Every structure is written in structure tokens, then in C-alpha cells.
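Engineer: sequence and predicted structure below; questions after.
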Amino acid sequence: MTNKNIDSANSDIDKHNHVTSPITSKVNQHGVFSILSIYDYRLLVLSNLATFAGYQIRNMAQAWIVLERTDSALLMGIVNAMPGIAIISISLIGGALADRTERWQLLWRTKLVITSMALLTGILLTTNLFEWWHLIPISLMTGAMFALHNPTSQAFAVDVVGKERLVAASSLNTGISMTATIAGPSLGGLLLLIGQDIAFFVLAALYALSAVMIMMVRTRHLSVSTGSNILDDIRQGIAYSYNTPIIRGLLIIGATALFMGTYQPAIPVKTQDELGLNEFGYGIILGLNGIGALIGSIVLFMISNKVRKGYLLIFALVMFNSSVLVFAVAPNIFISALAMVSLGLAFSGWMISVPVMLQTTASEQMRGRVMSLYFMVVLTHQLGWIIGGAGIELIGIQPTLFIGVAAGLLIAGTVIIKTPELRLAR
């Protein structure tokens, strides 16, 4: 085949891989706020706003309910780790599906199943049939759906806005989503005071709204068959990621989320036992994390064309782990609150550096599989609920968090030193 024929074939594949709406294709390319003129992007933002709010309500509601009913940090950690276990187990399948199926349909269908799980929990609570262990299978099913949803959502975002505006889109999306992170825990705490079943009915409504927003999106991604089975696609995705230094380094750093996640069970335990706050106070503490992330996202959105993503990642890692240490030793509500705001700032840097570098580095054919690997490793932070919960019961909050920070920084620091492509990434 001649070069001319190859170029023609590649052009045909691109046309099939990415079909945009007329509005998307005509959008003004200039200025960071031009991203808002894309109709489908606005719908994605609204969908993510509802999903993030639901995520926050579900996490804090489950943690509080299990802790209240069992008085066990370990059992609380096990329940909240279930979605992460499911995502880690089948995320690679989700990534392969994202590259070989119509992404739009996969998104709204998984959201509807997630909605049904929240609705089921609310019904069990209303009818007094609920037992804390019911959250284990429900959380596993919810996590399985997110395993299919997450890499698809990340890949679909590039379909909607294109790689050249991905930093601006990610910054704005993170900022708007962090608004939900601020309001979600506070709303969740208030809803738990009104009724635990009410919290899950509101959660179901938020997930349903998120599904409706996706149904209204016009962009379609029509994949061309690779001619191989799904297991071959998965193997190719793993090999591609391993052989690409910057992707390999980012995935190893993402795996340090296992140690970073140990701080999660420390928040409700410290809030209840050391700070003496109730459900609403727990929600406020979590909301402060969202305030920090919102501030960071707004700043990064405004400077999206200037930010150097490699340096941003290093800054986020140092700031995050420093904030965890401050939270561990915080003697009062004020210092704890400052630490949570700082954690949020660091989180925004992570969310705008790591996923963006992966998406812009990966090829169109491999993007879904690369992002599935990212979610598989980064969702090990859910296992941090188990490790952190067990550590807190055995040795206390401070030693557990100190060990987690030391392990995470050792691995991430080694990778950054040995991967110059990562340090210099723009």
C-alpha cells in the first residue's frame, strides 16, 4: 500500500472514530472561556456535577451509617472499599469497551444501573430491612458500573472538546465538580439528620439527572473494529502503556493512591472521636476539601495555557502529603479545617495533571485502555479505606498516616527522578 493510500485509510478511520455535532465543530477555538460555547461540553459538566455530588453523598453516608451501626473503623473501611475493588477487578474490560463500542450509550446505561443501586438502598432503609452488610453487594455492583463508566467518560470528553482544549476543559470541569464536593457532604450530612433513606433517594435522583444529561449529548464516537478479541485488546493496551515511559511513570505514581487513601477513614474517626462533631459537622469538614479544590481549579483554569503539567504534578504530590501530615497532628477544628482546604488544593493539581497527561499522550486507538489502567491503579485509594481503618484500630491515626505518606512519597519520588519525560511534561 502506498503512503497516499495509508493516509487516506487513516483519514477514513478518524472520520469513523470521532463524529461531532455541528455545534461542536463550529466552536470558537480562542480564549479559555470559549469551551463553554460547546453545547455537549455544557451537558457533560452538568452530568459530572450531579455525579460528583452523588459520589460525595454516597461515600460519606455509607461511612457514617456503618460506623454508627458497628462502631468499627475496619468494617467502615471494608464497605467503602468495595466500589474500588470492583473497579480494579474489571476496569481493563471497561477500557477495552470504551475503545470498541459507542461511548455515549455505554455512559448513560451504566448511570441508570448506578441509579437503581442507590434507589434499592433507600428502599431497604425505608422498609427497615436494611443491614449494614447489604452495602457490600450494592457497592460492588455500583463499582462495577463505574469500572465501565470512568474510562469511557474520560475518553468521551476528548471526543467532545479535542486534545488542544483538554487542560481548560479539565480545569473547568474539576472546578464545577468541586462545587458539588463542597455542597455534597454538607447536603449529605443534613439529609442523614433528616433520614438515612432520604439521603439515598436524593442520591438516586442525582444519578438519574446525570444519565438524562448524557442522553441529551449529540457527540457520537463510532469505533472501527480492531479485528481482535477483547482479551487481545487488553493485552495490547497494557503493552502500549508499559512501553511508553511517561504513561508507565504516571500509572506507577497513580498506584501510590493506595497509600494516599489511608487518610480517608481517619476523617470520620477524627471528626467523631477527637473533634466531637456530628453528621453535619462531618459534612462540613469534607466540604472544606471541596473549597480548596474549587480554588485550585479556578486558578488552573485561568492559566491553563501556561501551566507546566510535570511541575504541577510534583507540587500536588508534595502539598497533598504535607496536608495529610498536618491533618494527622491537628489539635483542633481550625487546623483540621486548614489541612482539608490544603488537601483540596493539592487534589485539583493532581486531577488536572495526571489524567490530562495520559489523555494527551495516548493515541486515539489506545486512549480508553490507557484510562482504564489509570482508574484501575488510582482506585486503589479505595483499598486505603481498609488499610487505614485497620491501621487506625491497631496503632492509631497518626502512625497510620505517617506510614502512608512515607510509602507514597518514596515510590512517587523515585519514579519522577527516573523519568525525565515526566518532569519536563508540558
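Structural biologist: Received the coordinates, thanks.
Engineer: from now on I want contacts and neighbour counts done on CA atoms only, so please keep to that.
Structural biologist: Fine.
Engineer: helices or strands next to the stretch of helix or strand residue 158 belongs to in the packing?
Structural biologist: For residue 158, the host element (DSSP states H and E) is helix 135-161. Counting contacts by 3 or more Cα pairs under 8 Å, 6 or more residues apart in numbering; DSSP states H and E, helix 135-161 packs against helix 39-70, helix 73-100, helix 103-126, helix 367-378.
Engineer: next one for the comparison:
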Amino acid sequence: MIRAWAGGTFAALATPNYRRYFAGQAVSLVGTWMQTVAQAWLVLEMTGSGTALGLVAGAQFLPILLLAPYGGLLADRMDKRRLLIATQVALGAIALTLGVLTVTGAVELWMVIALALALGLVTACDNPARQSFAQEMVGAGNLRNAVSLNSVLVNSARAVGPAVAGVLIATVGTGLCFLINAASYIAVVVALAGMDVAALRPAPRAAREPRQVRQGLSYVAHTPDLLVPLMMLAVVGTLAYEFQVVLPLLAEGTFGGGAGTYGLLTSAMGAGAIVGGLVVAGRGRTGLPALTLAAATFGAAILVAAAAPTVAVALVALAVVGATSVTFLAVGNTTLQLTAEPRFRGRVMALWAVAFLGSTPVGAPLIGAVSEHLGARGGLVIGGVACLVAAGMGAVASARRRDHDGRPRTVEPHPA
């Protein structure tokens, strides 16, 4: 039984191309989390302001909100592997620039904001291509497993990267974190360039036609199995996934700690997410009921973390938050990819990016301001309540679908 479970948990790694991609990401994502922690701490050192943290996060994700649908169209039109190579090179250049500015002492807040904006522009193209590229590597049968393993990888890096960043920030400063991240992108470029192209399963490319972004929006609007999960992701993404704003304030303002405490809090979330990701990879389910349950447990975990009286209790609570958060994301991501028609997959995953990442320009300044005036606990409470609201949306949609299927003559279907 254990062997069968382990085989199911790591099934996607049997695909050579995915193994290459996985290995490259394992290196790069550690650097990415180092930069995430270092950027937040740099802004906090420069300003001491939660609002400034929110503004930088908002600048980073504003392009995703505005341009991700066009990035999704590029993913549907282009060779995703080549597009990803280009975006990785660009992301590395941005990290290198921020590193040089920081090490030389020339960095100012407006520069951090400008580079965060550039990072968002590249991510608007990178994220839809990367999300939809998973199925081209492993096929539909192993898609959920690949998405879950990628979540494990992201959160393993979250456990390692912030801890390393905390040590480096405390000893040599933030600049080296950015330079290490810049170098880490080389691993992804090498992995993508070395893939067996003949073994990929590319989706049919979308022809160049007018109003293709509008076509994608219309397709989602008329497909409730896509629209409801995206609405849930938007609510949660806007108000709950603002940990890059809340955790530095929780570490410094609530618990009176420093960069090391911040790194521990972030690493605790990552460690919990590893466990959650492995469970989802081996036994996880997809669909609206599963997403509803994941949202409810995620919200409950955040509320428990908000009430943690000490750092030790917060670490345990945040580990549970990490486990439930990766479950919610993996279930949502896989549900969308398996539901979407292949020719629309890039545009659908672009809307996933808008819902999850592009909502940050709205949520990050709001949660930053709330956390600055009411404390980090207040910011966490808002996120927990948002998850419960999303769970309510999913429960209502599921109930209406069941009623409609059971009594089609007396109950109208849920409007798209």
C-alpha cells in the first residue's frame, strides 16, 4: 500500500521532460523565495511602513491584473517552451539589476517599485505559459500530480529560501539574495533548452484572429465550472494570499522579532505546504466540492494563526496554513486545467493568474494599511474570513447544481 501511494505521489516524475523541469525549478525557486523575503525586508528597512510594502507588492502584480489575458493569448499562440526560456532570462536580468543597485547602495524606493513593476510585466507572460505547459509535459492523466508536485517544490523552496535569506540579511545584507536569485534562473533555462521536444504534447495553437481575448472571457463566462472556481480564487487571492505583506509585520510588530523571525514564519508555512502538497499529489481530488472544502479549511487555519499568542504557536499554526493553502491552490489549478478546452487553456490560466496574482494590487495595499493600523492579526482575520466567504460561494453553487440536476423542471440553473 505504501509503495502504491508513493508511486502515485511521484507519478509525474516518471516523465523525463518533467524531471528536467522539476530539477531546474528546484534551484530557481529557492532563489525566488530568497528575493521575496529580501525585497520585503529591504522595503521595511527603508520605510518602516506596511503601506509601502503593500504598494511594492501592488506594483509587482498590477501588470498581471491588466495584461495576463494577453499573456494567456501569447501562450495559446506560441511555443510555450521557447516563451518560457525568454521570460526566465528576463526575470534573471531584473533580479541582477536589483542586486547590483542594493549592493552598491544606490537603491531607492522608487527603483524597487519600478523593478517590481517590470517583474510583473514579465510574469504576466510567464505565468499562463508555465501553468499550461504542465499538461504538455505530462499529459492529462498526470496533470493533477504534476501541479501538486510543483506546489510541493514551491513550498519546499519556501521552507529553505527564507531561512537562507534570513541568515544572509542578518550577516551581509539583502543585496546578495537578489544576486543569488539572478544566477538561479540559469538552471531553468538549461532544463528547458535540454528537453526532448518530440516527447511534448503541445496543444493546438490558437490562430491569429480578432477579439481572441474577448473570446476567452466569453468562454469562461458561459462555463460555470470555470467561472465559479475563478470567482472563489479571486476572493481568496485578493484578501488571503497577502502573506508577503502580513508576515513581516507579524514578525516585527506583533512578536518584536527581526529578519530571522520573519524567515522562520515563512519557512513554517512552506514546511506545512510540503506535507499538504504530498497528500494532494497522492490522493487529492478535483472539482467544486473539493475546492469548497479546501477554502473552508484554509480560512479556519488562518483564523487560528491570527489568534496565536506566541511565536512558537504561530509557527505551528502557519504550518497548517501552508498545508491548507497549497491544497486550495492545487485543487483550483487542476480543476481549471482539466475543465478548459485545450485551445483556451492558456487564456483560462491567465484568468487564474488574474484571480490569484493580479488581485494583489487591490488586496496588498488594503491588507497593508489594515495591518499597519490594526496590527498583523487584523490582516490575517480579513484573509480568513475571505476564505470562508469563498467556501460559501462554492457551497451555494454546488447546492444549486445538485438541485438543478435532481429537479430540472422546478429549479433554474445557476446563471453563468
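Structural biologist: Thanks, I have it. Only a predicted model underlies this, so the values are computations on that prediction, with no experimental measurement involved.
Engineer: superposing both, give me the TM-score.
Structural biologist: In this superposition the chains share a TM-score of 0.88, using TM-score structural alignment, normalised by the length of structure 2; 391 aligned residues with a Cα RMSD of 2.2 Å.
Engineer: buried ones in the helix holding residue 158 of structure 1?
Structural biologist: 135-136, 138-161 (16 or more other Cα atoms under 10 Å).
Engineer: got it, and stretch 309-323 of structure 2?
Structural biologist: Under 16+ other Cα under 10 Å, the buried positions of stretch 309-323 of structure 2 are 311, 314-323.
Engineer: just stretch 214-231 of structure 2 next, same as before
Structural biologist: 216-217, 219-220, 224-231.
Engineer: among those, which lie within strands?
Structural biologist: Among the buried residues of stretch 214-231 of structure 2, none falls in strands (DSSP state E).
Engineer: for whatever residue of structure 1 lines up with residue 87 of structure 2, what are its contacts?
Structural biologist: Applying TM-score structural alignment, one finds that residue 87 of structure 2 aligns to residue 110 in structure 1. With contact set as Cα atoms under 8 Å, 6 or more residues apart in numbering, residue 110 of structure 1 has these partners: 145-146, 148-149.
Engineer: same question for residue 347 of structure 1.
Structural biologist: So residue 347 of structure 1 contacts 293, 316, 320 (Cα under 8 Å, 6+ apart).
Engineer: counterpart of it over in structure 2?
Structural biologist: Aligned partner of residue 347 of structure 1 by TM-score structural alignment: residue 325.
Engineer: is its match in a helix, a strand, or coil?
Structural biologist: Under the three-state scheme (DSSP: H, G, I helix; E, B strand; the rest coil), residue 325 of structure 2 adopts helix.
Engineer: give me the distance between it and residue 301 of structure 2.
Structural biologist: Using Cα to Cα, to the nearest Å, residue 325 of structure 2 is found at 9 Å from residue 301 of structure 2.
Engineer: wait, residue 356 of structure 2 sits on residue 239?
Structural biologist: No. The criterion here is Cα atoms under 8 Å, and residue 356 of structure 2 misses it with residue 239 at 10.0 Å.
Engineer: check contacts around residue 167 of structure 2.
Structural biologist: residue 260.
Engineer: residue in structure 1 matching it?
Structural biologist: Checking TM-score structural alignment: residue 167 of structure 2 goes with residue 190.
Engineer: now swap in residue 353 of structure 2 and tell me
Structural biologist: Per TM-score structural alignment, residue 353 of structure 2 is aligned with residue 375.
Engineer: residue 61 of structure 2 too?
Structural biologist: Match for residue 61 of structure 2 (TM-score structural alignment): residue 84.
Engineer: what about that match, how many neighbours?
Structural biologist: By other Cα atoms under 10 Å, the residues close to residue 84 of structure 1 number 29.
Engineer: and the gap between it and residue 261 of structure 1?
Structural biologist: In terms of Cα to Cα, residue 84 of structure 1 sits 11 Å off from residue 261 of structure 1.
Engineer: touching both of these two, which residues are there?
Structural biologist: 380-383.
Engineer: residue 398 of structure 1 touches residue 330, doesn't it?
Structural biologist: No. With contact defined as Cα under 8 Å, residue 398 of structure 1 does not count as touching residue 330 (9.8 Å).
Engineer: how about residue 148 of structure 1: what's its closest non-neighbour residue?
Structural biologist: residue 94 (4.0 Å; Cα to Cα, 6 or more residues apart in numbering).
Engineer: thanks a lot, catch you later.
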